[in-house]
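> coordinates only, sequence not included:
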């Protein structure tokens, strides 16, 4: 069940939430995901009241037998007892009781006969400026569901989770990307804990709030679908050393420069003992020989992460170490952006010469064209 509030009478509008609901419903119905029939994916957009939400939620909970997933996107409010209230279109910042108490939703999920329960919260906790969503670890603890998995987009108040002008909220946008394109270098199945770790890396690299998760029992092993970017094992007939996976691979720790990053990738290829053609074959053709050559000889940081994990996995680097490489790449990307911003001259300094030129031109034309005092 997908619940979302994008229009509000007394709070900032969140137009991206409407897109979240439409695209997430479509993604969950894909054959590579859960392949849900449309009637099993209930979408409740801008519900008028708590009664409407709870009626639909109880109906969905009663019918679910395998897995019950409840997703909410919109504003979140904190009442005087530090309890979470999910905002509805008529909710008011100074009247937090006008929202849907999270405890209502939580208890209904707990009472459901489904074997597994998942709650995903992409909501703000504070009625701040447009697009700002925030939260604290205590809220995530409060929202925990025993025997299930909770994934919450909660972080510091100084970061925006629904940036104006973007199609989706930051958290759900990255979740949709995982469902559609997969996780390069990730496992064959999109297990919740693997998705959570990936989202933390991606959102952290963009300096956006990092999600939090709480797992009870085996909830972390629940898969949202197939990983479309999964790298299969060696092709039939490809000769690969039996100890490839157990080798001590060059690690990305300590890398400080782009040159060091590329040099360490070259070390990985040499350690694998594979030619560039063999690496391409091991990838199932997902990365060409030319792309490998470009990756290992470039002087700049790869703009996207896609080629690097494919190369590393094809060489035989374990998934856990591929995640370490991702963190190193993300750190370099952030440092490059900071350096570029630091060397960019202030706008007013750029404008000064033009201002002086314009002033001189005005003085000149004033002298030439002046016919009488004004």
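That came through fine. Treat the numbers as computed from the prediction; the structure is a model and nothing was measured. Numbering: from 1, shown residues only.
> hey, let's count contacts and neighbours off CA atoms from now on
Noted.
> please tell me how far the residue most central in space within the chain sits from residue 207.
In the chain, the C-alpha closest to the average C-alpha coordinate belongs to residue 174, at a distance of 3.0 Å (CA atoms, centre = their mean). Separation of residue 174 from residue 207 (CA to CA, to the nearest Å): 13 Å.
> got it, and residue 177?
Relative to residue 207, and taking CA to CA, residue 177 is found at 17 Å.
> can you count the residues close to residue 356?
11 (other CA atoms under 10 Å).
> likewise for the one 4 residues further on?
A count of neighbours around residue 360, defined by other CA under 10 Å, yields 12.
> surely residue 162 touches residue 172?
No. Look at residue 162 against residue 172 with CA atoms under 8 Å: they stay out of range, at 9.4 Å.
> show me where the stretch 1-150 of the chain has its helices.
Remark: helices assigned in the stretch 1-150 of the chain by DSSP state H, counting those that start in this stretch are 16-28, 50-63, 102-111, 137-142.
> which is the next helix or strand following the longest helix along the chain?
Assignment by DSSP state H gives helix 319-343 as the longest helix of the chain. Downstream of helix 319-343, the next assigned helix or strand under DSSP states H and E is helix 347-369.
> now for that next one, which elements pack on it?
Using 3 or more CA pairs under 8 Å, 6 or more residues apart in numbering; DSSP states H and E as the contact test, no helix or strand touches helix 347-369.
> so what's the gap between that helix and the chain middle?
From the chain centre to the centre of helix 347-369 is a distance of 48 Å (CA atoms, centre = their mean, to the nearest Å).
> what do you get for stretch 137-151?
The answer for stretch 137-151 is 19 Å, by CA atoms, centre = their mean.
> that stretch: end-to-end distance?
Distance between the two ends of stretch 137-151: 12 Å, counting by CA to CA.
> contacting residues around it?
Counting by CA atoms under 8 Å, 6 or more residues apart in numbering, the neighbours of stretch 137-151 from elsewhere in the structure are 83-84, 102-103, 106, 110, 116-121, 152, 154-155, 192, 196, 211-220.
> buried sites along the longest helix of the chain?
By neighbour count with 16 or more other CA atoms under 10 Å, helix 319-343 contains the buried residues 319, 321-323, 325-333.
> before we move on, back to that, ok, and the residue nearest to the centre of the chain, which helix or strand is that part of?
Taking DSSP H and E as the criterion, the element that holds residue 174 is helix 170-181.
> in addition, the following structure is provided for comparison:
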């Protein structure tokens, strides 16, 4: 695996922090500045190929930058937005600009379908879309059962899409913090790495680490859309596996979530990621045997799906493995789940690919927890101490 080719890659980072009709999100501007610096240092993008667009004045200004980035990228195209995400009366997603208002939403924001189309038409080999915004905002009452429709809007062919929260959930904010919760976790991961990933941080590693962080700190759970193939693409070197010097580095402090949250797009959360983290592995499972047994996937026909029999047979193996006591050697390892492959169907019914992939991410996370629990208790037994 290799890092993106900086000469043929482009990143466009959009941050809207000041609004005329919505609460301000100053952390969005900080997000863009910090992420641009981190991508240049960790991903190898030259400064001229990593564009920052702060508080763009109108849709035309955004369009010019999007067209430039999507047209120039032939290796990696990464588009990031931080700010408010709003839903119009027709269930369409819009990314807010400084002058955006709910009343004039279709005329004053960035219609997501415009961005969707531009990314889809890019010749870039790898397309990464990151949305750090609230899908509900002041339009929460319009969402209802629209999660499927909203997530459908952000499924771009050939693209790995990562969002800070589900379609029916706001992205929370800590008052007075420098970065949003989601982006601070992303920045920390790129800067510090992960003890659970290999030498390269793949897009799937990024998603799983952000998912762990959200679960551990009570944050909205990140969502992703992308195939297993896209998941395996490397974004940056894993700094945990590639130390830059021999000086000891103090682990980041564990900070508890405050009593009150602000339901606007933005702010920060702690991101403790060290092997000695006392919170890992958590005692409570990420999902149970019953969750696996009772899962229901949407079926599709005349579009790509996973063979139902193959998926069901694999989940039967998962259930059998979950019945094994964690004190014993595990019969199924996270890597086996990560590398699982199924025959695709089109003329006959199959399971929705994104739903299966997303569920298997949760299964993988649970087996990483089980593996870590087994190792931790085995070490305690060798040292003759109780946990």
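Yep, it's here. The structure presented is a predicted model; accordingly, all values stated were derived computationally and were not measured.
> give me the mean deviation of the helix holding residue 174 of the first structure from the second structure.
In the superposition against the second structure, helix 170-181 of the first structure averages 0.5 Å from its aligned positions (mean CA distance after the TM-score superposition for the first structure).
> equivalent range in the second structure for that helix?
Per TM-score structural alignment, the counterpart of helix 170-181 of the first structure in the second structure is residues 181-192.
> so how far is the matching stretch off the chain centroid?
11 Å.
> so who does the residue nearest to the centre of the first structure touch?
The contact partners of residue 174 of the first structure, by CA under 8 Å, 6+ apart, come to 199, 202-203.
> likewise for residue 24 of the first structure?
Taking CA under 8 Å, 6+ apart as the definition of contact, the neighbours of residue 24 of the first structure are residue 176.
> tell me which residue of the second structure lines up with it.
Structural alignment places residue 24 of the first structure opposite residue 35 in the second structure (criterion: TM-score structural alignment).
> with residue 107 of the first structure instead?
When the two structures are superposed using TM-score structural alignment, residue 107 of the first structure falls opposite residue 117 in the second structure.
> how close does its match get to residue 67 of the second structure?
With CA to CA as the criterion, residue 117 of the second structure and residue 67 of the second structure are 11 Å apart.
> these two: which has the busier surroundings?
Of the pair residue 117 of the second structure and residue 67, residue 67 is the one with more neighbours under other CA under 10 Å, namely 14 against 11.
> the more buried one and residue 118 touch, don't they?
Yes. Here residue 67 of the second structure reaches residue 118: they are 7.0 Å apart, a contact under CA under 8 Å.
> just to revisit the earlier point, how about the buried residues of helix 319-343 of the first structure in TSV, adding distance to residue 128 of the first structure?
Rendered in TSV, the data for the buried residues of helix 319-343 of the first structure read as follows (distance: CA to CA, whole Å):
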residue	distance to residue 128 of the first structure
319	39
321	39
322	37
323	34
325	36
326	32
327	31
328	33
329	32
330	29
331	29
332	31
333	29
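> circling back to that earlier point, give me the buried subset of the contacts of stretch 137-151 of the first structure.
With burial judged by 16+ other CA under 10 Å, the buried subset of the contacts of stretch 137-151 of the first structure is 83-84, 102, 106, 110, 116-121, 152, 154-155, 192, 196, 211-215, 219-220.
> does the spatially closest residue to residue 266 of the first structure that is not a sequence neighbour lie in a helix or a strand, and which?
Distance criterion CA to CA, 6 or more residues apart in numbering; nearest residue to residue 266 of the first structure, sequence neighbours excluded, is residue 296 at 5.9 Å. With secondary structure defined by DSSP H and E, residue 296 of the first structure is part of helix 289-297.
> and that helix, which residues are buried?
Applying a neighbour-count criterion of 16+ other CA under 10 Å, one finds 289, 292, 295-296 buried in helix 289-297 of the first structure.
> do stretch 187-206 of the first structure as well
Under the neighbour-count criterion of 16+ other CA under 10 Å, stretch 187-206 of the first structure has 187-196, 198-205 buried.
> who's in contact with stretch 196-204 of the second structure?
Outside stretch 196-204 of the second structure, the residues touching it (CA under 8 Å, 6+ apart) are 1, 160, 193, 205, 230-239, 241-242.
> next, give me the two most distant ones among those residues.
Put simply, by CA to CA the two of the contacts of stretch 196-204 of the second structure set farthest apart are 160 and 242, 25.1 Å from each other.
> which one of the two is surrounded by more residues?
residue 160 (25 against 13).
> counterpart of the more buried one in the first structure?
Counting by TM-score structural alignment, residue 160 of the second structure corresponds to residue 149 in the first structure.
> do you know how far that match is from residue 362 of the first structure?
Taking CA to CA as the measure, residue 149 of the first structure falls 68 Å from residue 362 of the first structure.
> now do the closest residue to residue 221 of the first structure other than its chain neighbours against residue 224 of the first structure, distance only.
Once flanking residues are discounted, residue 221 of the first structure sits nearest to residue 191: 5.3 Å by CA to CA, 6+ apart. As defined by CA to CA, residue 191 of the first structure lies at a distance of 6 Å from residue 224 of the first structure.
> I'd say residue 43 of the second structure and residue 239 touch.
No. Residue 43 of the second structure is not in contact with residue 239 according to CA under 8 Å; the separation is 11.5 Å.
> more neighbours, those two?
Comparing residue 43 of the second structure with residue 239 by other CA under 10 Å, the one with more neighbours is residue 239, at 21 against 18.
> please enumerate the helices of the stretch 251-387 of the second structure.
Shown for the stretch 251-387 of the second structure, the helices assigned by DSSP H, counting those that start in this stretch span residues 289-294, 308-322, 334-338, 353-383.
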